[in-house]
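> Provide a 3D model corresponding to the input given below.
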Amino acid sequence: MPATESPLHIRAAGRADAPTLAAMIRSLARHEGKANVEHITPEAVLDWAFGPEPAFHALLAEDGPTALNPAPLGYLAWYPVFSPFKGGRVILVENLWVEEAARGRGVGKALLQALAREAGQRGLARIELNVRRDNEATRRFYASLGFKLPGEEVCRIEDEALHRLAQR
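The predicted structure follows:
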């Protein structure tokens, strides 16, 4: 790490982080080619992550506590799901995003390490995530951390196709 960069600090996101999370979620969505991001607002994130029934949890990466103005560097959004095969809850990572200017600093790795510690504290034996087949660099990154590709493909139905299925 260059002398000008402060160490990374990973922490659980809180209500005050909703605007930052909304901005980073929109950045990731745009990066993945999703055009409709208007619904990703700070108010929506407040409800989704910090409302009466939170739909996800988030970790935030930022410059270390010695930084004068800690900048957000990335986030990881996750939620617990149940796996009958594991016989309990596991963690599903919905999003992992590192701001372009922060890439190469180990932010993604630090976020996943923090999540692994969280999994251990909760007694959860698996972290699962999806990665696009054409994203070879990210696949190599996950493999370097010990993630395996189980040979399964994600199947998804949404929007109009979901509506049509429900009407059949």
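> can we go C-alpha only for contacts and neighbour counts from here?
OK.
> ok now the lengthiest helix in the chain, how far from the chain's centre?
Assignment by DSSP state H gives helix 107-122 as the longest helix of the chain. Distance, stretch centre to chain centre, for helix 107-122: 11 Å (Cα atoms, centre = their mean, to the nearest Å).
> quick one: Arg122 from Arg103, how far?
29 Å (Cα to Cα, to the nearest Å).
> one more sequence to fold, the one below, so I can look at both together:
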Amino acid sequence: MTLSIRSATPADLPLIAQLIRDLAEYEKLAHEVRFDDAVLGEKLFGARPYAEVVIGELDGAAQGFALFFHNFSTFEGKPGIYLEDLFVRPAARGSGLGKALLSHLAALALERDCARLEWSVLDWNEPAIGFYRKLGARLLDEWTGMRVDGAALARLGAATIDSIA
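Predicted structure coming up:
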């Protein structure tokens, strides 16, 4: 079995969109998928890409992906890589593809002088948590994720200094 990792191209957009939907289904979050394929393509491959994607293949067939972007650590004074999505199709699990995708991102982080590689994992996803721990990842128990979206984002974004004070 030949395992390979490659950077995604605009021609991969239908594949990426399907892998995102497959991931959402696995995470029981399919109802949350709202992206428009064309907008996703523009955000990934347009004039100002916001994220990067690598495709994992087994014997030339795409079986997984990792979508990531740079963040920044003020404490380290260096960038980091944030892994937004990692997914390997069920039939390819156990092949080493997930580890290869993470190893590829770790190598990119080192090449780009990043301080760290980090991501979030659903607390119920024990298989993933165990897999990540075996690779040397640690849970950040002292941190709680926060999010502002939808109507709350619109309200916060519309607030002016005068209306906040």
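> returning to that earlier point: give me the stretch of the second structure that the longest helix of the first structure matches.
Aligning helix 107-122 of the first structure against the second structure (TM-score structural alignment) gives residues 97-112.
> buried ones in the matching stretch?
Under the neighbour-count criterion of 16 or more other Cα atoms under 10 Å, stretch 97-112 of the second structure has 97-98, 101-102, 104-106, 109 buried.
> repeat that for stretch 92-108 of the first structure.
Under the neighbour-count criterion of 16+ other Cα under 10 Å, stretch 92-108 of the first structure has 92-93, 95-99, 102, 105, 107-108 buried.
> now, those residues that are in strands?
92-93, 95-98 (DSSP state E).
> map Pro10 of the second structure onto the first structure.
Pro10 of the second structure maps onto Arg15 in the first structure, by TM-score structural alignment.
> isn't that match up against Trp48?
No - in this structure Arg15 of the first structure lies outside contact range of Trp48 using Cα atoms under 8 Å: 10.6 Å.
> surely Ala125 of the first structure touches Arg117?
No - judged on Cα under 8 Å, Ala125 of the first structure makes no contact with Arg117 at a distance of 10.9 Å.
> sorry, back to before: residue contacts, the match of Pro10 of the second structure?
46, 50 (Cα atoms under 8 Å, 6 or more residues apart in numbering).
> do that again at 10 Å, thanks
21, 42-43, 45-47, 49-51 (Cα atoms under 10 Å, 6 or more residues apart in numbering).
> check Ala61 of the first structure too.
Taking Cα under 10 Å, 6+ apart, one finds 8-13, 70-76, 97-99, 102, 107-108, 110-111, 114 in contact with Ala61 of the first structure.
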